[in-house]
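**Q** fold the following, please.
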Amino acid sequence: MNFERPYILILLLALPFIWQFLVKKKNVVKIKFTNVDILTKITDDNKKFDLHKTVSLLTILCLFFLIISAAGPRKGIVSKEETKHVVDIILCLDCSTSMLALDFYPKNRFDVAVQAAKEFVKGRKNDRIGIVVFSGIPILTCPLTTDTETIIRVLNNSRIGMVKLDGTAIGDAIMLALSRMKQESKSKIIILLTDGRNNMGQIDPVTAAKAAQSMGVKIYTIGCGTATGKSLYIIDDPFWGKRQVYLPQDLDEPTLIQIADITNGKYFNVTTKEKMFAVFKEIDKLEKTEIKVKEYKEYKYLYQIFVVLAFICFITRFVIEKILVFRIP
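**A** Have a look, this model is predicted:
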């Protein structure tokens, strides 16, 4: 609460002086009585309850509420008008068996990617986000939505092997994501995460990237692992049971770089868990949602409340002074 005319509140400083004046003020009337017993009784009753001070207090309260009312008490009601520049984002996550590599021990590549993606989603509450997982074929597991809880739930349920056909269909995954983009959106991006090279599907990744360019879709590519060397895997051998083996890596970095360049995106290489989270944070900074806020303030005036309180104090004072106080005619 604030006041439209706060300078009037300075009158409150006079109330203590008025109180002192009212309390000390006493009208003394001299009358001759032949029997003072009745006066003694009246004096004893007034000692129990000082009506003079009560009347003075009600007078002060009445003045207090009137001053507050005159100052124009009001309560601000703020209304906002927001203009949001929403970004459409589709996460394309490779869920092929090669993502089982334990580069980010004790988690595999896919689990760490999902963790980083969830943190990314939590910070994009105003954007529409969808999810495509792919291996030999792509599958849309979540269409574009602003429902953060649904997106997180879909990510939690994502796992390696959910697409039965193994392989890496990068081009088809991009085309599926493009088919779900809304044409009216001003900003559209795809975050493509993989650790391999395109070896499945009908559409070449570069051709898909050119289609994305024509639609104004930017693609950020994330490559897990390296183009050479070996990665640690745990395999379930039918004879020897679960055991650790090292298998060669096959990351096609040139193609991922080319996809990013064609669409005016950016390529990131990830070899540690920390870098995975850092990459998603960098993409989050690069693609910020623009929100323009216009704020309007309306006021609800509260002076009526204080006028009513002052009136109640005045009526109570009148009743006590004119009716309850014993007066000698």
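
**Q** okay, CA-based contacts and neighbour counts for the rest of this
**A** Fine.

**Q** from memory R128 sits against L91, does it?
**A** No. At 11.1 Å, R128 does not count as touching L91 under the criterion of Cα atoms under 8 Å.

**Q** please report how far T271 lies from A278.
**A** 11 Å (Cα to Cα, to the nearest Å).

**Q** give the helix, strand or coil label for the residue positioned nearest the centre of the chain.
**A** Geometric centre of the chain, nearest residue: K125, 7.8 Å, by Cα atoms, centre = their mean. Following DSSP: H, G, I helix; E, B strand; the rest coil, K125 is assigned to coil.

**Q** try K182
**A** K182 ends up coil, using three-state DSSP.

**Q** now the helix ranked longest in the chain: how far from the chain's centre is it?
**A** As assigned by DSSP state H, the longest helix anywhere in the chain is helix 51-70. The chain centre lies 46 Å from the centre of helix 51-70; the measure is Cα atoms, centre = their mean, to the nearest Å.

**Q** other SSEs contacting that helix?
**A** helix 15-24, helix 303-319 (3 or more Cα pairs under 8 Å, 6 or more residues apart in numbering; DSSP states H and E).

**Q** how about a cut-off of 6 Å?
**A** helix 303-319 (3 or more Cα pairs under 6 Å, 6 or more residues apart in numbering; DSSP states H and E).

**Q** could you say what helices and strands the helix it packs on packs with?
**A** By 3+ Cα pairs under 6 Å, 6+ apart, helix 303-319 packs against helix 51-70.

**Q** quick check: next helix or strand after the helix it packs on?
**A** Heading C-terminal from helix 51-70, the first helix or strand you meet, by DSSP states H and E, is strand 73-85.

**Q** also this sequence, please, to line up against the first:
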Amino acid sequence: MDLTALKTWLTGLASQLHWPAGVPRPSFLWPQFLWLLLLIPVLVLLYLWLQGRRRKLAVRYASLAIVREAAGKGPGWRRHLPPLLLLAALTLLLLASARPVAVIALPSNQQTIILAMDVSGSMRATDVEPNRLVAAQNAAKAFLKDLPRDVKVGIVAFAGSAQVAQLPTLNREDLVTAIDRFQLQRATATGNAIVISLATLFPDAGIELRQLSMDRMRSIGRSLDQPEPQQKEFIPVAPGSYNSAAIIMLTDGQRTVGVDPLDAAKMAADRGVRVYTVGIGTVEGETIGFEGWSMRVRLDEETLKAIAQKTAAEYYYAGTAQDLNKVYQNLSSRLTLEKKETEISSLLALAGAVLAVLAAGLSMLWFGRVL
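**A** Below you'll find the model as predicted:
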């Protein structure tokens, strides 16, 4: 059997076995070393043979019963426990030699999170108690408490325009103060919120709102006598590949002014930044009164889902204050823990070493010898 056939056989065997739910299913970088596991049944047979040989030798003593009475009760199960522990240790060490790899949850490298929060007039609607804005503020504060203290957070507030309410900081008190200072305004510029968030994450990249307009002009074309402006070459990266930062955008309406949010999402995707979108409010639409004005607002779920998909992130809908808190709890765990394919041979080797030491210790304690 060659190595390819061995790997195929092991894969088929693993698919037939019932793997416990929640336990990572490992693969192996060096599956050829799994042949060494054949030593385990050989050692088991050798141990059974030695036990049988010991019993045959004991029969030769005519006074065996007298000796047993004088010695008292034998070791019983204790005689077999150290060898079994040593066998388990050897099995783990042989598995470690095959370099197993599994997808496990590890602490994320996330260093900065931008909270882009909608402060348009529709956020005063009371369909989410006590109203959408207060529910969003409370959920954001709870989110800050759940985050590790070494994660920086910035706040971007947006309505008809987008402004940085708080630069990324570790100071949670400053962030809470910025959230409490929100003032409702007219219109909704979701695209501007993404661009300003990117400019906050990359302050030296020269990201501006007018950059999208310039890019759109280039796509349409420009006259031959108009010189091309000198810009530093930008090389896009894979969406979601930038693991040091992320954007969470919460909104209850659809874009009414500002840049196209899908164009802004492309800017984020080209820089590898994930934009997690959170929708709050009614999808069907609702009439809201604000400062003597009457407006009908509708949650644009299609665009929010498209933004999340384009940036390799996720979209969440929150219909109540409780749902919103759950969304932020989910995002907290999602951004601080991430599943990675990791080699776990060191963990198996450590477990094997612990079992070997335990086996030797019990043997010394019970029989005065190492196995």
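
**Q** related to what we said a few turns ago, so how far is R317 of the first structure from the residue nearest to the centre of the first structure?
**A** 59 Å.

**Q** now do I291 of the first structure
**A** Relative to R317 of the first structure, I291 of the first structure is positioned 57 Å away (Cα to Cα).

**Q** more crowded one of these two?
**A** Neighbours around I291 of the first structure and R317, counted as other Cα atoms under 10 Å, are more numerous at R317. The numbers are 20 against 12.

**Q** touching, that one and L57? I think so.
**A** No. Applying Cα atoms under 6 Å as the test, R317 of the first structure and L57 come out as separate, 8.9 Å apart.

**Q** so where is the longest helix seen in the second structure in the first structure?
**A** Ranked by residue count, the top helix of the second structure under DSSP H comes out as helix 345-367. Across the first structure, nothing matches helix 345-367 of the second structure (TM-score structural alignment).

**Q** strands of the stretch 1-150 of the second structure, start to end?
**A** With strands called from DSSP state E, counting those that start in this stretch, the stretch 1-150 of the second structure shows them at 27-28, 100-107, 112-118.

**Q** buried ones in the longest one, by neighbour count?
**A** Neighbour-count burial for strand 100-107 of the second structure, with 16 or more other Cα atoms under 10 Å as criterion, is recorded at P100, V101, A102, V103, I104.

**Q** in JSON lines: those, plus distance to G160 of the second structure.
**A** Output for these, formatted as JSON lines (distance: Cα to Cα, whole Å):
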{"residue": "P100", "distance to G160 of the second structure": "53"}
{"residue": "V101", "distance to G160 of the second structure": "49"}
{"residue": "A102", "distance to G160 of the second structure": "47"}
{"residue": "V103", "distance to G160 of the second structure": "43"}
{"residue": "I104", "distance to G160 of the second structure": "43"}
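
**Q** residue in the first structure matching G253 of the second structure?
**A** G253 of the second structure maps onto G196 in the first structure, by TM-score structural alignment.

**Q** need the contact list for its match.
**A** G196 of the first structure makes contact with D250, L251, D252 under the criterion Cα atoms under 6 Å, 6 or more residues apart in numbering.

**Q** please repeat the previous calculation with a cut-off of 7 Å.
**A** T168, D250, L251, D252 (Cα atoms under 7 Å, 6 or more residues apart in numbering).

**Q** just give me the match in the second structure for the first one.
**A** Using TM-score structural alignment as the criterion, T168 of the first structure maps onto T188 of the second structure.

**Q** which strand or helix spans V153 of the second structure?
**A** Taking DSSP H and E as the criterion, V153 of the second structure maps to strand 152-158.

**Q** same question for the very next helix or strand once past that strand: list its buried residues.
**A** Proceeding N to C from strand 152-158 of the second structure, the next assigned helix or strand is strand 162-169, under DSSP H and E. Residues of strand 162-169 of the second structure classed as buried: A162, V164, A165, Q166, L167, P168, T169 (neighbour count, 16+ other Cα under 10 Å).

**Q** ok, those vs E69 of the second structure, which is closest?
**A** Comparing these against E69 of the second structure with Cα to Cα places T169 closest, at 76.7 Å.

**Q** which ones are touching the closest one?
**A** K152, V153, G154.

**Q** could the residues you listed be laid out in TSV, adding neighbour count and distance to M214 of the second structure?
**A** Output for the contacts of T169 of the second structure, formatted as TSV (neighbours: other Cα atoms under 10 Å; distance: Cα to Cα, whole Å):
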residue	neighbour count	distance to M214 of the second structure
K152	20	31
V153	24	30
G154	23	27
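
**Q** now render those as a markdown table, adding distance to S294 of the second structure.
**A** As requested, these are exported to a markdown table (distance: Cα to Cα, whole Å):
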| residue | distance to S294 of the second structure |
| --- | --- |
| K152 | 39 |
| V153 | 35 |
| G154 | 32 |
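
**Q** closest to G52 of the second structure out of the residues you listed?
**A** Minimum distance to G52 of the second structure across the contacts of T169 of the second structure is 66.4 Å, recorded for K152 (Cα to Cα).

**Q** that closest one matches what in the first structure?
**A** Checking TM-score structural alignment: K152 of the second structure goes with R128.

**Q** pretty sure that match is in contact with P143, am I right?
**A** No. Between R128 of the first structure and P143 there is no contact under Cα atoms under 7 Å: 8.9 Å.
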